[in-house]
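A.B. asks: following is a predicted model, sequence given first.
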Amino acid sequence: MSVDIFSDIACPWCFIGKRRFETALAALPFGEKVDVKWHAFQLDPSLPDHFEGSELDYLTQAKGMPAEQVAGMLEHVTTQAAGEGLKYDFDALHVANSFTALRLLALAKERGLGNEMKEALLSAHFEQGVDTGSNEALQGLADSVGLDPAETAEVLASDKYSDAVRADGVRARELGVSGVPFFVLDNKYGISGAQPSEVFEQALSQVWKEIGGENLQMIGTTGQDGAVCGPEGCN
């Protein structure tokens, strides 16, 4: 069974969704047979390579969200992340354009290191205060997951994989994706948001049964626990 996941490395709910999805996979007897592919969905292409200010500054200035609302949102998402064993640090976070990081992720996918690179990028951005808009920092992250240093340097010094990142965005729009994370199961069924692991487990089990000839019961995926990030911000 295939699962295609659309997300951005600058999306806090995407990291939470990744953990919850992985928890579901680990609980399933067929989890190792699920082919997971990561796809790019850039939330803010207009963001400069380096934004001078905090995440709170960015969301209030660039998105026009009230500071009190943003502060509450960041507190909520930090609490949700902690529930998945993640230690978000929005005070140390560097707001940066994610396009180069997504290009590097495209290289890692080709080399069979997509999940490792995705994990490294998300952790660096949300937990470690690493500037993921810095080529030097990205080179170090790529080295840490085992990518060839020379090949990484070539990608960072060029526009390689730009078309791949844009193609993912086009595909997402064709599927009607407006917020991430977004999970496509077996090229047929979509799950929107960082759903509880139990929802992922049930959905994966039902699709697996369908592949074996049983009918799929569609799952409703609305509500606060299915939080996503979109171009206008996160909920």
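C.D. replies: That came through fine. Residues are numbered from 1 along each chain as shown.
A.B. asks: contacts and neighbour counts: CA atoms only from here.
C.D. replies: Noted.
A.B. asks: the closest residue in space to residue 227 that isn't next to it in sequence: neighbouring residues, count only.
C.D. replies: Closest residue to residue 227 apart from its sequence neighbours, by C-alpha to C-alpha, 6 or more residues apart in numbering: residue 193 at 4.9 Å. Around residue 193 there are 25 other residues, counting by other C-alpha atoms under 10 Å.
A.B. asks: residue 66 now?
C.D. replies: Here the number of neighbours of residue 66 (other C-alpha under 10 Å) works out to 12.
A.B. asks: what about it, distance to residue 233?
C.D. replies: Distance, residue 66 to residue 233, using C-alpha to C-alpha, to the nearest Å: 12 Å.
A.B. asks: my guess is the residue nearest to residue 227 contacts residue 230, does it?
C.D. replies: No: under the criterion of C-alpha atoms under 8 Å, residue 193 is not in contact with residue 230, lying 10.4 Å apart.
A.B. asks: what sits in contact with each of these two?
C.D. replies: Common neighbours of residue 193 and residue 230 are listed as 179, 180 (criterion: C-alpha atoms under 8 Å, 6 or more residues apart in numbering).
A.B. asks: quick revisit: so what's the residue nearest to residue 227 up against?
C.D. replies: Residue 193 neighbours (C-alpha under 8 Å, 6+ apart): 13, 14, 17, 179, 180, 181, 182, 221, 225, 226, 227, 228.
A.B. asks: hmm, 10 Å instead?
C.D. replies: By C-alpha atoms under 10 Å, 6 or more residues apart in numbering, the contact list for residue 193 reads 7, 13-14, 16-17, 179-183, 221-229.
A.B. asks: pasting the second one now:
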Amino acid sequence: MSDATTLTVDVWSDVVCPWCFIGLANLDLAIDELEGPEQVEVVLHSFQLDPNAVTQTPEEHTEALARKYRTSVGQIKATTARIVSLGAERGIDFRFDRAVSGNTFDAHRLLHLARERDLQVALKHRLGRAYFTDGDPIGEHDTLRKAAVDVGLDPAEVDEVLAGDAHADAVAADIAAARQMDVTGVPFFVVDGRLGLGGAQPPEVLGKVLARAWADRTAAAEQAVGDGAVDGEACGPDGCDV
């Protein structure tokens, strides 16, 4: 729960989820317009869209999606155009033709280290750039180490985390918490510990929820989403909305 001057927004997301990065950008815009709290603290929580993911080239990944949805590779590529366009509006350069998929568990472990060093959001964005723009293999330790060091994490600490299983329990706890809330897709936002909404909601919707949370922090919220909000675009185990 937030203190008297700080509003906390907990966000469940995955590193390979494009809607998560659009959702975070929308959240940034909403926070910029919010009046009231002295600060808004964004806390990122782990979620794995595919816990069994293996490294795949863009071609392999696209072909796998086409088989899964029983459609053509051309159709899969076409349906990503909306995400690319929306990303560009938010300053995100999605290059799905470069993205090398992989398991994100170690990336989430590093994000927990970054939280302890007040660098979590910075690392999240840097990992997104590595995966979606630069085409660095997101499951490889070299990719993760470079991103972590780039945002200011201590190289020795990073190496220690990657060499062992530090923060694995924290990642598992985040995933379990999402399961308890019946979260099946990300991004998923929980504002002030009590108001939740799923998907990459527009900035104006996020802004209304933030303002409502700040205006009435003690109200019991039976329904997480209000003010006309509906489920926004998200990524789940079966893929990303397009």
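C.D. replies: Good, I have the coordinates. The structure displayed is predicted, hence computed values, not measured ones.
A.B. asks: picking that back up, identify the contacts common to residue 66 and residue 233 of structure 1.
C.D. replies: In contact with both residue 66 of structure 1 and residue 233: 59, 60, using C-alpha under 10 Å, 6+ apart.
A.B. asks: residue 107 of structure 1 -> structure 2?
C.D. replies: Here residue 107 of structure 1 is matched to residue 113 in structure 2, going by TM-score structural alignment.
A.B. asks: no wait, residue 98 of structure 1
C.D. replies: Aligned counterpart of residue 98 of structure 1 in structure 2: residue 104 (TM-score structural alignment).
A.B. asks: these two touch, right, that match and residue 143?
C.D. replies: No: the pair residue 104 of structure 2 / residue 143 is not scored as a contact, 11.4 Å apart, by C-alpha atoms under 10 Å.
A.B. asks: higher neighbour count, those two?
C.D. replies: residue 104 (24 against 17).
A.B. asks: now residue 168 of structure 1: how far from residue 136 of structure 1?
C.D. replies: 25 Å.
A.B. asks: neighbour count winner among those two?
C.D. replies: Comparing residue 168 of structure 1 with residue 136 by neighbour count (other C-alpha under 10 Å), the higher total belongs to residue 168, at 17 against 13.
A.B. asks: quick one: the more buried one and residue 40 touch, right?
C.D. replies: Yes: the pair residue 168 of structure 1 and residue 40 passes the contact test of C-alpha under 10 Å, sitting 5.5 Å apart.
A.B. asks: quickly list what's touching both of the two.
C.D. replies: Common neighbours of residue 168 of structure 1 and residue 40 (criterion: C-alpha under 10 Å, 6+ apart): residue 6.
A.B. asks: what does the longest helix along structure 2 correspond to over in structure 1?
C.D. replies: For structure 2, the longest helix by residue count, based on DSSP state H, is helix 18-33. Under TM-score structural alignment, the counterpart of helix 18-33 of structure 2 in structure 1 spans residues 12-27.
A.B. asks: among the contacts of residue 193 of structure 1, name the buried ones.
C.D. replies: 7, 13-14, 16-17, 179-183, 221, 226-229 (16 or more other C-alpha atoms under 10 Å).
A.B. asks: restricted to strands, list these.
C.D. replies: 7, 182, 183, 229 (DSSP state E).
A.B. asks: now the helices for structure 1?
C.D. replies: 12-27, 55-61, 67-82, 99-110, 114-126, 135-145, 149-156, 162-175, 197-211.
A.B. asks: nearest to residue 217 of structure 1, out of the ones you listed?
C.D. replies: Proximity to residue 217 of structure 1, assessed across the helices of structure 1 by C-alpha to C-alpha, is greatest for helix 197-211 (6.9 Å).
A.B. asks: check the mean deviation of that closest one from structure 2.
C.D. replies: With mean C-alpha distance after the TM-score superposition for structure 1, helix 197-211 of structure 1 departs from structure 2 by a mean of 0.8 Å once superposed.
A.B. asks: residue contacts, the aligned partner of residue 195 of structure 1 in structure 2?
C.D. replies: By TM-score structural alignment, residue 195 of structure 1 lines up with residue 201 in structure 2. Going by C-alpha under 10 Å, 6+ apart, residue 201 of structure 2 touches 19, 22-24, 26-27, 187-189, 207, 229-234.
A.B. asks: ok, now with 6 Å
C.D. replies: Neighbouring residues of residue 201 of structure 2 by C-alpha atoms under 6 Å, 6 or more residues apart in numbering: residue 232.
A.B. asks: and it, how close does it get to residue 6 of structure 2?
C.D. replies: From residue 201 of structure 2 over to residue 6 of structure 2 the distance is 22 Å, taken as C-alpha to C-alpha.
A.B. asks: same check on residue 98 of structure 2?
C.D. replies: In terms of C-alpha to C-alpha, residue 98 of structure 2 sits 39 Å off from residue 6 of structure 2.
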